[in-house]
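>>> what would the 3D arrangement of this be:
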Amino acid sequence: MMEPTLSQLAMGVNTVWVLLAAALVFFMEAGFAALEAGFVRAKNSINIIMKVFMDCTVGMLGYWAVGFGIMYGVSKGGFIGWSDFFLLGDAAHLNLSIPVYAYWLFQAAFAVAVATIVSGAVAERMKFGPYIIFSLVATAFIYPLVAHWVWNPEGWLAKKGMVDFAGSAAVHAVGGWASLAAVLVLGPRIGKYNPDGTPNVIPAHSLPLAALGAFILWFGWFGFNPGSSLSGLDMNIARIAVTTNLAAAAGGTIGCFYTMFKWGKPDPTMVINGCLAGLAAITAGCASVSPVGAVVIGAVAGVLVVEAVGWIDRLRADDPVGAVAVHGVCGSMGVIAVGLLHTERGFFYGGGAELLGVQLVGLLSVSLVAFLSTYGIFLVLKNTMGVRVSEKDELEGMDLAEHGMAAYTETTTFPSHSVGHDAFGQAMPVSAQWANVPTMKPPQ
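Okay, the predicted model is just below:
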């Protein structure tokens, strides 16, 4: 048996590193599922987990069939890829130092994350079928198109020098602004807003579950950001891990203190979302800002996410999990922050305004495409299949209405008017008699 060469050893190390990072990023879907299920009411927790599962199933297939080719295929004018569909090519034009299969798996985990960001925003009132269609379109077309501009070596934003190392723009801003478009078409949950526009609090059913989901996401981010180096031999991965961690810590800390100052008590939901906001914001610049810069970015995100929730509520854009604030607003801020805090090209480091200008152009471009395409898709779905469940189903709960089963059967009574099935396929009565089903009607 021949001894492996140094280049073969390097490829082996890099391949294992990317596969490990891909596993961490994919495990973030468990974090999304727990976070979103915890933030919604108990009667809708199965439904939201099902939507996250469909992101992983339908979304993976869509990205395999079409999305990867659009994103990383041979570029047509810097705007769209047009090769390597169904993973039939070898992606030689990318000059990868790892097998294309490892690269695809890592990128596919990113793709499904974009759709999952939207799943939380539309929770508790969107039909299951139309959501699956949107998830497929998002992973196969919307995300790959804008990510081609940013990450394909021939993409027009990549050629301009845009810095978005792991996706504050391509993943988080895209998912966040797509979420805003979706909820504007979908409309708010019953009882969320009073006739004068003031919001009512619809409490989360399990903050411990949501917190667990946030910890899983934080853990997975060590694959999301350092893994984007694509090399286990790149010593900068240590710096990337540190800046990632510091931004999360600063976001959660400021989220805690700022809500204490603003409302007199620390808000657990804002501590959770403050950490996630810091992570979404640092993702663009994690490889190019200093630890001090990472703390600044995370701290700004910790304040911004609290204020953004109020701004979004004033639009009557009902977002049960804060996806628009965390990913759209704070992800966008992180893209802009790179233009200021990049240690070689940033404005505050003597690099002038060139990078800042590129970052602004790139952010505006991908955000507009994400918002407008999602708005259009939801309008089409609304006028054909319909995107919203009936008032009766919304009040009863999505779990029973759409899936015929309850997440917490011990707290459910079973009248004969509604029938589901047990684990063996036998008919069993299910009910909407949940303590937390609101009885309020929509504002007249």
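
>>> from now on I want contacts and neighbour counts done on CA atoms only, so please keep to that.
Will do.

>>> which stretches in the stretch 251-400 of the chain count as strands?
In the stretch 251-400 of the chain, no strands are defined using DSSP state E, counting those that start in this stretch.

>>> show me where it has helices.
Applying DSSP state H, counting those that start in this stretch to the stretch 251-400 of the chain gives helices spanning 268-282, 291-314, 323, 330-341, 354-384, 391-396, 398.

>>> and the next helix or strand past the longest helix that the chain contains?
Taking DSSP state H as the criterion, the chain has its longest helix at helix 6-39. Sequence-wise, the next helix or strand downstream of helix 6-39 (DSSP states H and E) is helix 45-62.

>>> returning to what we had before: right, and the helices of the stretch 251-400 of the chain - which one's nearest I254?
helix 291-314 (5.1 Å; C-alpha to C-alpha).

>>> that closest one - contacts with which helices or strands?
helix 236-263, helix 268-282, helix 330-341 (3 or more C-alpha pairs under 8 Å, 6 or more residues apart in numbering; DSSP states H and E).

>>> wait, what's in contact with G293?
Counting by C-alpha atoms under 8 Å, 6 or more residues apart in numbering, G293 touches L341.

>>> wait, a helix at P203?
No - P203 is assigned coil when assessed by DSSP: H, G, I helix; E, B strand; the rest coil, not a helix.

>>> need the contact list for it.
39-41.

>>> which of those residues lies closest to I377?
For the contacts of P203, the nearest to I377 is V40 (24.6 Å; C-alpha to C-alpha).

>>> the residue nearest to V300 when sequence neighbours are not counted and I282: what is the separation?
Closest residue in space to V300, ignoring its immediate chain neighbours: G251 at 7.3 Å, by C-alpha to C-alpha, 6 or more residues apart in numbering. In this structure, G251 and I282 are 10 Å apart, going by C-alpha to C-alpha, to the nearest Å.

>>> got any residues that touch both of those two?
With C-alpha under 8 Å, 6+ apart, G251 and I282 have common neighbours G298.

>>> could you report the neighbour count for the residue nearest to V300?
Per other C-alpha atoms under 10 Å, the neighbour tally for G251 reads 33.

>>> now do the contacts for it.
Per C-alpha under 8 Å, 6+ apart, neighbours of G251: 271, 274-279, 298-303.

>>> could the residues you listed go into TSV alongside distance to F257?
Below are the contacts of G251 laid out as TSV (distance: C-alpha to C-alpha, whole Å):
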residue	distance to F257
V271	9
G274	11
C275	13
L276	16
A277	15
G278	15
L279	18
G298	13
A299	11
V300	13
A301	13
G302	9
V303	9
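
>>> what is the nearest of these to K159?
L279 (26.0 Å).

>>> am I right that the closest one is in contact with T243?
No - here L279 does not reach T243: they are 9.4 Å apart, not a contact under C-alpha atoms under 8 Å.

>>> and stretch 62-69, how far apart are its ends?
End residues of stretch 62-69 are separated by 11 Å (C-alpha to C-alpha).

>>> list of residues touching that stretch?
Against stretch 62-69 from outside (C-alpha under 8 Å, 6+ apart): 81-87, 104, 108, 111, 136-137, 139-141, 143-145.

>>> another sequence for comparison is provided below:
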Amino acid sequence: MELLTTNNVWMMLCTALVFFMHLGFSFLEIGLTRQKNTINILFKNVFIICAGLLLYYIGGFNLMYPGFEEGDFGFLKFAGFGITAPENGMTPEYANGGYTWWTDFLFQGMFAATAATIVSGAVAERIKLGSFMIFSIIYIGLIYPIVGSWQWGKGFLSTLKIGEAEGFYDFAGSTLVHSVGGWAALVAVILLGARIDKFTPNGKPQAIPGHNIPLAAAGVLILWLGWFGFNGGSVLSADPSGTSLVLVTTCLAAAAGGIGAFVLSSILYKNYDLTMFLNGILGGLVGITAGADLMSPNEAVVIGLLAGIIIILGIAFVDKLKLDDPVGAIAVHLICGIWGTLAVGIFGSKASLDQFLVQGICILIVGGFCIISAFLIIFGLKKTIGIRVSEKEEVDGLDNHEHGMDAYPDFRINQH
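Next up is the predicted model:
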């Protein structure tokens, strides 16, 4: 029982750290966008965590962990509404003594809201709040737990075998969390269109500076700290060797990602861009998340370094496609999520051509499902209640029009 208590305390601490990440996302998003939309972004992030937990309680948890049985294809199953602890839920028999059933629910629930938070940054400054909330409810309540059930719920991805590879592997969610949000962000950005003045008439991207870079930096450092819980908790116990290795690989990848992004951006753009440095750190974190428990420190550094380089190229590529992503969410969460998932087949203890093929096939399956789902939701909203605010609302700022308040009422600056 002592071991269960120790494990459970660690998992509750990790749950708190993942919750804390939502403050990091909030700071990052408001820091990289304009003052006039601060309240709107904060409102979205607060809504996501509140709605996400309630939706996970109502049905998401039982949709994600439905109890697939032998003979089930492992695509879709539902264990019922609400949550009721099993008989062994508070005993060492549950989850091999890693944590109690209640802690399991809360830890997984914290992950659920993250997918919609990723979308929030990409669509900032021009999406209707009501439309975003409806999208978030459907995506968190249905799409995220269905995809999660395919792997973490012991569904068909976990049993997909090619040669010696025994199923898809995604330790803490490079695909199942980050790219699930990233695919939706991509679809939303395409359907929404760019912010006014983001691109010149000839299609050249123009910088729209964020209003508070110190807050953005604080957000990234909070997210880095939160990743101790995101990846460290995914060991699903306080196992000393497992948790220590994961924290080391996570931190090394983050540091290498930051250095890789800062060096390449300095070479390409002839300046020391802090926002690129910060996004490189996040890219390294996302990149290591799929295989943090499989990698050596050396491999973690390589994965992070390449993720940092991918971030710079990814942001430039998104701009070239004339897609407007104010915080770089598509490059960070989608492109680096794909890289991190493929890296499992290239580096670490599972590296093999067979595993690489399994990883790639599962990326395509998840990507296809998320693209279709996100398109149906967002396009449906676009054709019914609309998804984009009016030009006047966008120019004036969403804070005044949708919330009737100013984040900094005693400190006004030129917002255009």
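
>>> overlay the chains and give the TM-score.
The TM-score (TM-score structural alignment, normalised by the length of structure 2) is 0.94; 402 aligned residues with a C-alpha RMSD of 1.5 Å.

>>> L279 of structure 1 matches what in structure 2?
Aligned counterpart of L279 of structure 1 in structure 2: L285 (TM-score structural alignment).

>>> who's in contact with that match?
Neighbours of L285 of structure 2 in contact, by C-alpha under 8 Å, 6+ apart: 224, 227, 250-251, 253-254, 257, 304.

>>> hang on, the earlier thing: got the angle between the longest helix of structure 1 and helix 268-282?
150 degrees (axes from the mean of the first three to the mean of the last three C-alpha atoms, to 10 degrees).

>>> which strands or helices does helix 6-39 of structure 1 pack on?
By 3+ C-alpha pairs under 8 Å, 6+ apart, helix 6-39 of structure 1 packs against helix 45-62, helix 100-121, helix 207-224.

>>> list the buried residues of the last one.
With burial defined by 16 or more other C-alpha atoms under 10 Å, the residues of helix 207-224 of structure 1 counted as buried are 207, 209-224.

>>> what does that helix correspond to over in structure 2?
Using TM-score structural alignment, helix 207-224 of structure 1 pairs with 213-230 in structure 2.

>>> before we move on, the earlier item: dump the helices and strands packed on helix 6-39 of structure 1 to CSV, plus distance to T384 of structure 1.
Formatted as CSV, the helices and strands packed on helix 6-39 of structure 1 follow (distance: least, C-alpha to C-alpha, whole Å):
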stretch, distance to T384 of structure 1
helix 45-62, 20
helix 100-121, 20
helix 207-224, 34
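
>>> out of the ones you listed, which comes closest to W263 of structure 1?
Of the helices and strands packed on helix 6-39 of structure 1, nearest to W263 of structure 1 by C-alpha to C-alpha is helix 207-224, at 18.9 Å.

>>> Y169 of structure 2 contacts G345, correct?
No - taking contacts as C-alpha under 8 Å, Y169 of structure 2 lies outside contact range of G345: 9.1 Å.

>>> overlap in contacts of the two?
Q359.

>>> show me the contacts for the most centrally placed residue in structure 1.
Most central in structure 1 under C-alpha atoms, centre = their mean is I117, positioned 3.2 Å from the mean C-alpha point. Counting by C-alpha under 8 Å, 6+ apart, I117 of structure 1 makes contact with 32, 175-176, 179, 323, 327.

>>> one more time with 7 Å, if that's ok
For I117 of structure 1, the contact set (C-alpha atoms under 7 Å, 6 or more residues apart in numbering) comprises 175-176, 323.

>>> out of those residues, flag the one nearest to K160 of structure 1.
Using C-alpha to C-alpha, the contacts of I117 of structure 1 come closest to K160 of structure 1 at G175, 22.9 Å.

>>> how near is the alignment partner in structure 2 of the closest one to G226 of structure 2?
In structure 2, G175 of structure 1 lines up with G181, judged by TM-score structural alignment. According to C-alpha to C-alpha, G181 of structure 2 and G226 of structure 2 sit 18 Å apart.

>>> next one: P214 of structure 2
For P214 of structure 2, the distance to G226 of structure 2 - C-alpha to C-alpha - is 18 Å.

>>> also H211 of structure 2?
H211 of structure 2 is 24 Å from G226 of structure 2, by C-alpha to C-alpha.

>>> what is the neighbour count of P291 of structure 1?
Residues lying near P291 of structure 1 (other C-alpha under 10 Å) number 18.

>>> residue contacts, the nearest residue to it once chain neighbours are set aside?
Once flanking residues are discounted, P291 of structure 1 sits nearest to T243: 5.3 Å by C-alpha to C-alpha, 6+ apart. Neighbouring residues of T243 of structure 1 by C-alpha under 7 Å, 6+ apart: 286, 291, 294.

>>> just checking, what residue in structure 2 corresponds to T243 of structure 1?
So, by TM-score structural alignment, T243 of structure 1 is matched to T249.

>>> next: S332 of structure 1.
By TM-score structural alignment, S332 of structure 1 lines up with I338.

>>> distance of the residue nearest to I237 of structure 1 when sequence neighbours are not counted relative to V114 of structure 1?
By the measure of C-alpha to C-alpha, 6+ apart, the closest residue to I237 of structure 1 outside its immediate chain neighbours is P226, 5.0 Å from it. P226 of structure 1 is 19 Å from V114 of structure 1, where distance means C-alpha to C-alpha.

>>> try L368 of structure 1
Distance from L368 of structure 1 to V114 of structure 1, by C-alpha to C-alpha: 15 Å.

>>> now E402 of structure 1
24 Å.

>>> okay, these two: which has more neighbours?
Using other C-alpha under 10 Å, the more surrounded residue of E402 of structure 1 and V114 is V114, with 27 against 17.

>>> need the contact list for that one.
Neighbouring residues of V114 of structure 1 by C-alpha under 7 Å, 6+ apart: 171, 175.

>>> now which residue in structure 2 aligns to it?
So V114 of structure 1 corresponds to A115, using TM-score structural alignment.

>>> how close does that match sit to G181 of structure 2?
From A115 of structure 2 to G181 of structure 2 the distance is 4 Å (C-alpha to C-alpha).

>>> I372 of structure 2 too?
Distance from I372 of structure 2 to G181 of structure 2, by C-alpha to C-alpha: 13 Å.

>>> again with G59 of structure 2
Relative to G181 of structure 2, G59 of structure 2 is positioned 19 Å away (C-alpha to C-alpha).

>>> one step back: and the longest helix of structure 1, what's buried?
Under 16+ other C-alpha under 10 Å, the buried positions of helix 6-39 of structure 1 are 10-12, 14-39.

>>> appreciated, that's everything.
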